[in-house]
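the sequence and its predicted three-dimensional model are supplied below.
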Amino acid sequence: MTDTNLKDSGILYVVATPIGHLDDISYRAVEVLKNCDLILCEDTRHSKRLLQNYNITTATRSLHAHNEHHISASILAQIKQGSHMALISDAGTPLISDPGFPLIEQAHQQGIKVMPIPGASAVIALLSVAGLPVQPFTFHGFIPPKKNQRLAFYQSLLPLNQTHVFYESSHRIAKSLVDLSTILDSEARVCVGRELTKRFEHIYSGNAEEVSQQIQESTNHQKGEFVIAVSGRISSATLTLNDDTQKLALLLKPLMAPKQAASVVAEHHGANKKQVYEFIINSSND
């Protein structure tokens, strides 16, 4: 290894792997995977293609959601005895909606060195091309599968004071975007990445209704893996509230909860309560 002598002490490497295109892996990641003692895979069968492509012959072991709580202790014991291990997921950066949290948590508790080997991430890949503000953004992982829960989740995002990113499955994407279009107004922006870095990669962009229609145009548009980013017009409230309304909102902000203050201001000045709420929330960042 160029940066760490593997014979000094046990290290747990967290290695990002490609999300689709096999070339999207760093030289350092390949070197770590070739030289460590064991590779912990979400699915050894899935990872076999990547490892064979780079002539990586290191032994593998499965670590997934159904066994990680049971085998983490034995894995960490081996690392403490001097073994060097690499954790990979089926695609992308481990722990981003993937198994591995109990292992990493316990490693830190036991003073074991955990070293990141960065690389591909579907979330970051989409945000880099979405054309949406990303400071700040919140990543939610996979959203609830049932319609009522999904609608409640979408409703909880309002007002859109930042960008929200989440995953959705192929068999729910069409219905999910229809639900999203019933919650968001036409000003909110949506970007969907399908099969990022793969042969049939496609980026859909527009408001929720427009993107929903694009996805529904063909069943082929509903195949693959999806990342969704949603963002509002963060500063729009300040463009429509007059000076008196803004002054009262700022006066009440330290005195009561934002929703309560927004209700009082909206009633007193006949303003839009949602816009007042957005102004109060965003003014805290000035």
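Yep, it's here. Not measured: the values here are computed from a predicted model.

C-alpha from now on. contacts and neighbour counts both.
Noted.

which stretches in this structure count as helices?
Ranges of helices in the chain, per DSSP state H, are 27-35, 44-53, 68-80, 101-109, 122-130, 147-156, 173-183, 208-216, 236-240, 243-252, 258-269, 273-283.

export those to JSON lines and tack on mean neighbour count and distance to Ile228?
Output for those, formatted as JSON lines (neighbours: other C-alpha atoms under 10 Å; distance: least, C-alpha to C-alpha, whole Å):
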{"stretch": "helix 27-35", "mean neighbour count": "18", "distance to Ile228": "28"}
{"stretch": "helix 44-53", "mean neighbour count": "15", "distance to Ile228": "24"}
{"stretch": "helix 68-80", "mean neighbour count": "16", "distance to Ile228": "28"}
{"stretch": "helix 101-109", "mean neighbour count": "16", "distance to Ile228": "24"}
{"stretch": "helix 122-130", "mean neighbour count": "18", "distance to Ile228": "8"}
{"stretch": "helix 147-156", "mean neighbour count": "14", "distance to Ile228": "12"}
{"stretch": "helix 173-183", "mean neighbour count": "19", "distance to Ile228": "9"}
{"stretch": "helix 208-216", "mean neighbour count": "19", "distance to Ile228": "10"}
{"stretch": "helix 236-240", "mean neighbour count": "14", "distance to Ile228": "22"}
{"stretch": "helix 243-252", "mean neighbour count": "16", "distance to Ile228": "33"}
{"stretch": "helix 258-269", "mean neighbour count": "18", "distance to Ile228": "28"}
{"stretch": "helix 273-283", "mean neighbour count": "21", "distance to Ile228": "23"}
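
mind putting those helices in CSV, distance to Leu95 included?
Output for the helices of the chain, formatted as CSV (distance: least, C-alpha to C-alpha, whole Å):
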stretch, distance to Leu95
helix 27-35, 16
helix 44-53, 16
helix 68-80, 12
helix 101-109, 6
helix 122-130, 12
helix 147-156, 22
helix 173-183, 23
helix 208-216, 28
helix 236-240, 35
helix 243-252, 40
helix 258-269, 34
helix 273-283, 31
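
take this one as well and set it beside the first:
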Amino acid sequence: MNEIGTLYVVATPIGNLGDISQRALDTLQKVDAIAAEDTRHSVGLLRHFGISKPLLAVHEHNEQQSAQGLIKKLQAGESIALVTDAGTPAVSDPGAVVVQAVRQAGIKVVPVPGASAVIAALSAAGIVQSGFYFDGFLPASGSQRRKRLQSLKAIPTTLVFYEAPHRIVECVQDMQDVLGGARQLTLARELTKTFETIHSCLLTDAVDWLNADLNQQRGEFVLLVHPDLQEKPEGLDEETLRILKRLLQELPLKQAVALATDITGQKKNELYEAALALKAASPQSQGNEP
């Protein structure tokens, strides 16, 4: 009976081919096959390093089906390397479905770490505050993107996103509108490539900077929104209280608080306490559901 194979999750360069690790090269050389996001892209990488292996296409549209095929090969004793076009598989890239299925099948998964656009951007941004929250790509829809940003607004650490060139200006504008123009933004563009750019500015100035040179709108972006260091006044602001009062006029307390939390991004407990106080101060609301 064949010994079960191993799935290796192999990070590849995000731009500069010199960033590949020796361990990654050794792994790609020894496996029986390589599962790639885009076989046309990966064949160029492999050819550059003199590696010739069977390539299996595993992308976002066939990942579930491909996972079962890979499991059969692994159970038959083959070892397989999983790669994406750039960086680490399964991190805002195809691969997570495959890794999950393989692990659930009881097959060993071994990470071979390497280049990461998130870590590269953070290392060069000079953000002193520790910790970060990585959210990947924001929704393509403007309304959904703003809603997502609103839900992240209260997180007290660096917010990290990926963004594509054709959405960069509208995305940054939404960040300014939702998160406030006073927060610092670092735009890391084309990391490790010829036209790498790492620029920090206030969110209120970011759109103008992008529009001043259209070349700065090209390539792949990592966006780092620095922590909000402004002191916040105690209690809820007037706009939040206005929204909460209006919702309480139409909805039961719990529903009003839940919707106000979604709209304002404020903490649910604070809104609940405020809602109780507003209800207590409003005689006409005595009969409403608590």
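Structure's in. What do you need? Keep in mind it's a predicted model, so treat the numbers as computed, not measured.

superposing both, give me the TM-score.
Superposed pair, TM-score by TM-score structural alignment, normalised by the length of the first structure: 0.79. Supporting alignment: 244 aligned residues with a C-alpha RMSD of 2.3 Å.

before we move on, the earlier item: which one of the helices of the first structure lies closest to Ser89 of the first structure?
helix 44-53 (8.1 Å; C-alpha to C-alpha).

what's the closest one in contact with?
Leu22, Cys41, Thr57, Thr60, Arg61, Ser62, Asp90 (C-alpha atoms under 8 Å, 6 or more residues apart in numbering).

please repeat the previous calculation with a cut-off of 7 Å.
Helix 44-53 of the first structure is contacted by residues Leu22, Cys41, Thr60, Arg61, Ser62, Asp90 when judged by C-alpha atoms under 7 Å, 6 or more residues apart in numbering.

name the nearest residue to the residue nearest to the spatial centre of the first structure, ignoring sequence neighbours.
Centroid-nearest residue in the first structure, with C-alpha atoms, centre = their mean: Phe139, separated by 4.0 Å. Excluding the flanking residues, the one nearest Phe139 of the first structure by C-alpha to C-alpha, 6 or more residues apart in numbering is Val165, at 4.8 Å.

the one you found: how many residues sit nearby?
By other C-alpha atoms under 10 Å, 25 other residues sit near Val165 of the first structure.

before we move on, the earlier item: the residue nearest to the centre of the first structure pairs with which position in the second structure?
In the second structure, the residue matched to Phe139 of the first structure (TM-score structural alignment) is Phe134.

burial of the residue opposite Ser89 of the first structure in the second structure once aligned, as a residue count?
Matched by TM-score structural alignment, Ser89 of the first structure corresponds to Thr84 in the second structure. Look at Thr84 of the second structure: counted by other C-alpha under 10 Å, it has 27 neighbours.

Thr84 of the second structure and Ala36 touch, don't they?
Yes - counting by C-alpha atoms under 7 Å, Ala36 is a contact partner of Thr84 of the second structure at 5.5 Å.

setting the sequence-adjacent residues aside, check what's closest to Phe226 of the first structure.
In this structure, Phe226 of the first structure finds its nearest non-sequential neighbour in Arg194, 4.7 Å apart by C-alpha to C-alpha, 6+ apart.

contacting residues for that neighbour?
Residues near Arg194 of the first structure by C-alpha under 7 Å, 6+ apart: Glu201, His202, Ile203, Gly224, Glu225, Phe226, Val227.

make a ChimeraX selection of the buried ones in the residues you listed.
Listed next is the ChimeraX selection for buried residues among the contacts of Arg194 of the first structure, using 16 or more other C-alpha atoms under 10 Å:
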select :203,224,225,226,227
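
out of the contacts of Arg194 of the first structure, which comes closest to Ile112 of the first structure?
Nearest to Ile112 of the first structure, judged by C-alpha to C-alpha, of the contacts of Arg194 of the first structure is Val227 at 33.3 Å.

quick check: the aligned residue for His41 of the second structure in the first structure?
Here His41 of the second structure is matched to His46 in the first structure, going by TM-score structural alignment.

Pro94 of the first structure versus that match, what's the distance?
Using C-alpha to C-alpha, to the nearest Å, His46 of the first structure is found at 14 Å from Pro94 of the first structure.

and what of Ile11 of the first structure?
Going from Ile11 of the first structure to Pro94 of the first structure by C-alpha to C-alpha gives 16 Å.

got it, and Val129 of the first structure?
For Val129 of the first structure, the distance to Pro94 of the first structure - C-alpha to C-alpha - is 22 Å.

which of the helices of the first structure sits closest to Pro18 of the first structure?
With C-alpha to C-alpha as the criterion, Pro18 of the first structure lies closest to helix 44-53 of the helices of the first structure, at 8.6 Å.

how distant is that closest one from the center of its chain?
With C-alpha atoms, centre = their mean, to the nearest Å as the basis, helix 44-53 of the first structure stands 24 Å off its chain's centre.

post-alignment, that helix versus the second structure, mean distance?
Helix 44-53 of the first structure differs from its equivalent in the second structure by a mean of 0.9 Å after superposition (mean C-alpha distance after the TM-score superposition for the first structure).

what's the angle between that helix and helix 27-35?
Angle of helix 44-53 of the first structure versus helix 27-35, following axes from the mean of the first three to the mean of the last three C-alpha atoms, to 10 degrees, is 110 degrees.

tell me which residue of the second structure lines up with Val227 of the first structure.
Here Val227 of the first structure is matched to Val222 in the second structure, going by TM-score structural alignment.

kindly provide the distance from its match to His48 of the second structure.
Going from Val222 of the second structure to His48 of the second structure by C-alpha to C-alpha gives 27 Å.

got it, and Asn215 of the second structure?
29 Å.

and what of Arg218 of the second structure?
To His48 of the second structure, Arg218 of the second structure is 26 Å away according to C-alpha to C-alpha.

and if you look at Val109 of the second structure?
Distance, Val109 of the second structure to His48 of the second structure, using C-alpha to C-alpha: 26 Å.

just give the nearest non-adjacent residue to the equivalent of Gln64 of the second structure over in the first structure, would you?
Residue pairing (TM-score structural alignment): Gln64 of the second structure is matched to His69 of the first structure. Residue nearest to His69 of the first structure in three dimensions, not counting chain neighbours: Pro102, with 6.5 Å by C-alpha to C-alpha, 6+ apart.

next: Ser200 of the second structure.
Closest to Ser200 of the second structure by C-alpha to C-alpha, 6+ apart is Thr186, at 4.2 Å.

the first structure: which residue goes with the one you found?
In the first structure, Thr186 of the second structure lands on Cys191 (TM-score structural alignment).

wait, what's in contact with that match?
Remark: with contacts taken as C-alpha under 7 Å, 6+ apart, Cys191 of the first structure is in contact with Ala130, Ile203, Tyr204, Ser205, Gly206, Ile228, Ala229, Val230.

repeat that for Leu56 of the second structure.
Ile34, Ala35, Ala36.
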